[in-house]
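>>> can you look at this prediction? I've put the sequence above it.
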Amino acid sequence: MEKYKILIIEDDPIIQTELQVLLNGNGYEASAVTDFTSVMQAVKNTHPYLILLDIKLPQESGYSICSQIRSFSNVPIIFVTSCNTDMDELNSILLGGDAFITKPYNTAILLAKISSLMKRAYPIEQIERLNWQGAILHLESSTIEYDGNQAELTKNELKILYYLFKHAGKICSRNDIVDYLWDNQLYVDDNALSVNINRIREKLAGIGLTNFIKTKHRQGYTI
């Protein structure tokens, strides 16, 4: 399953590492620019979903880099910088930045900004499919595919599988799944969740996927 790639353009090695650990620990795939003579090449090679950009950098300013990126990409850009005047923030907006956070930053606020920008830039409807262990979840057609075989899914079944795919390899508690469905205006209680899981398992078995959704006793489900 593909993770959202975030590129860090920050020359302080401590902050660079801190950001990578934070982002990787929250489900993103973070990488950092190490050669500041070829920042644009790094951006083009990485194809990031979002960029964290400092203003004060060794070769050229973050403003200049932002302006260059905007000449070929609309990727969300968050300025994370120690420059904290109103003019700094205004310049970042005028040059195409999407958000402005000053150092020392609050990690919760930074993660919230990233999540908000990701949802705005990449709504679920634009993500055509998710992959895990040979199974392909097609969101637009509400189907799951395995080894050339397909099964149709109800709205609830699709949302449950979407949540499991997004947390693939991790145990998802029943409460978390129910809360997620309620947040998406799908009213499922604990008993209805069991019914839906059983129906999904039957459909998966019908296309050759057995034991794909595993029950962890008193913990929840995992794929």
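Cool, the structure landed. Numbers count the residues shown, from 1 in each chain.

>>> rest of the way, CA atoms for contacts and neighbours
Noted.

>>> ranges for the helices of this structure?
Per DSSP state H, the chain carries helices over the ranges 13-24, 39-46, 62-70, 86-94, 107-121, 155-166, 174-183, 190-206.

>>> figure out which of these is closest to Pro76.
Closest to Pro76 of those, according to Cα to Cα: helix 107-121, at 6.8 Å.

>>> how about the closest one, which residues are buried there?
Residues of helix 107-121 classed as buried by neighbour count (16 or more other Cα atoms under 10 Å): 110, 113-114, 117-118.

>>> what's the closest of those to Arg70?
Closest to Arg70, out of all of the buried residues of helix 107-121 and judged by Cα to Cα, is Leu117, at 16.2 Å.

>>> Pro76 is in contact with that closest one, correct?
Yes: if you go by Cα atoms under 8 Å, Leu117 and Pro76 touch, sitting 6.8 Å apart.

>>> which neighbours do these two share?
Contact criterion Cα atoms under 8 Å, 6 or more residues apart in numbering; residues shared by Leu117 and Pro76: Asp98.

>>> what about versus this one:
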Amino acid sequence: MASIFIVEDNQAIISEIKTELSKWQYQVKTVTDWQNVAGEIQESGADLVLFDITLPSFDGFYWIQEVRKQSQVPIIVISAADIDSNVMHAVAAGADDYLMKPFSMTVLVAKVQALLRRNQQTGDSDQLEWAGNRLNVLTNELTNDRGTAQLTPTEGAMLAVLIHNCDRTVSKEKLLEWLWQGGKYLNENTLNVNISRLRAKLDTIGLKAALRTERGVGYRLVTDYD
């Protein structure tokens, strides 16, 4: 049974989410100490975290960054703030997806299920390789002779798709279909920001030119990038 940790201070919203997730047999945990949000998430062993932005102590952006220092647990941001102005900040901080209040419980459950399922799909091997680079699909660590880049679950999943299609262009539609149930519940900004964040991490280990943008079509991971 998967465990969901809710970082939200509105008790009415917590109750509604908890009731809905319980119908799907998810265990739900919430914050008890607003000065130790990241610590409680780590101790809970949660499989996914739902994060509000406006919180009693530090804001959600701060706590997401703190969580990312010690965990790659999937994160969905839920916020009343305008999605276009905040999605870049939220995803840059380490979130995997974004949902704007007020939202449908059906959409929330769909996002939770998709992210949990994607995080559990590891294929036939724990390691994927291309051109001397190795991706551990369990830990989302990308390594080569220049170092190691720690990816989030979403970044790791995107890279896995691109590796499986190495030297072939993968359309945005195909990425959305594989990662987020056809993009039915996804703002495309989330995909764009995740691609930008993935590219930045590739750059840290000398792979800046390995991920190409095919303008108006999609993305291509190449073997010849030197």
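Cool, got the structure. In this text the structure is predicted, and so the values were computed from the model without any measurement.

>>> before we move on, back to that, any chance of the helices of structure 1 in TSV, plus distance to Tyr221 of structure 1?
Shown next, in TSV, are the helices of structure 1 (distance: least, Cα to Cα, whole Å):
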stretch	distance to Tyr221 of structure 1
helix 13-24	23
helix 39-46	33
helix 62-70	42
helix 86-94	43
helix 107-121	24
helix 155-166	8
helix 174-183	7
helix 190-206	9
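
>>> quick one, what contacts Ile83 of structure 2?
Contacts of Ile83 of structure 2 by Cα under 8 Å, 6+ apart are 98-100.

>>> just give me the residue right at the centre of structure 2.
Nearest to the geometric centre of structure 2 sits Asp96, at 2.3 Å (Cα atoms, centre = their mean).

>>> what residue of structure 1 takes the place of that one?
Correspondence of Asp96 of structure 2 to structure 1, assessed by TM-score structural alignment: Asp98.

>>> that match contacts Ile77, doesn't it?
Yes: using Cα under 8 Å, Asp98 of structure 1 is in contact with Ile77, at 5.4 Å.

>>> so stretch 157-173 of structure 1 matches what in structure 2?
Counting by TM-score structural alignment, stretch 157-173 of structure 1 lines up with no residues of structure 2.

>>> gap between the two ends of stretch 34-45 of structure 1?
One end of stretch 34-45 of structure 1 sits 13 Å from the other (Cα to Cα, to the nearest Å).

>>> so it corresponds to what in structure 2?
With TM-score structural alignment as the criterion, stretch 34-45 of structure 1 aligns to 32-43.

>>> which outside residues touch the matching stretch?
Counting by Cα under 8 Å, 6+ apart, 5, 7, 31, 49, 56-57, 63-64, 66-67, 70-71 sit against stretch 32-43 of structure 2.

>>> let's go with 6 Å and repeat that
Val67 (Cα atoms under 6 Å, 6 or more residues apart in numbering).

>>> got it, and stretch 54-68 of structure 2?
Contacts for stretch 54-68 of structure 2 (Cα under 6 Å, 6+ apart): 38, 52-53, 93.

>>> which bit of structure 1 covers that stretch?
Going by TM-score structural alignment: stretch 54-68 of structure 2 matches residues 56-70.

>>> show me which positions of the matching stretch end up buried.
57, 62-63, 65-67, 69-70.

>>> repeat for stretch 68-78 of structure 1
Neighbour-count burial for stretch 68-78 of structure 1, counted by 16+ other Cα under 10 Å, picks out 69-70, 75-78.

>>> now the residues you listed as JSON lines including distance to Glu89 of structure 1?
Formatted as JSON lines, the buried residues of stretch 68-78 of structure 1 follow (distance: Cα to Cα, whole Å):
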{"residue": "Ile69", "distance to Glu89 of structure 1": "18"}
{"residue": "Arg70", "distance to Glu89 of structure 1": "17"}
{"residue": "Val75", "distance to Glu89 of structure 1": "18"}
{"residue": "Pro76", "distance to Glu89 of structure 1": "16"}
{"residue": "Ile77", "distance to Glu89 of structure 1": "13"}
{"residue": "Ile78", "distance to Glu89 of structure 1": "11"}
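
>>> what's the closest of the residues you listed to Asn191 of structure 1?
Pro76 (40.6 Å).
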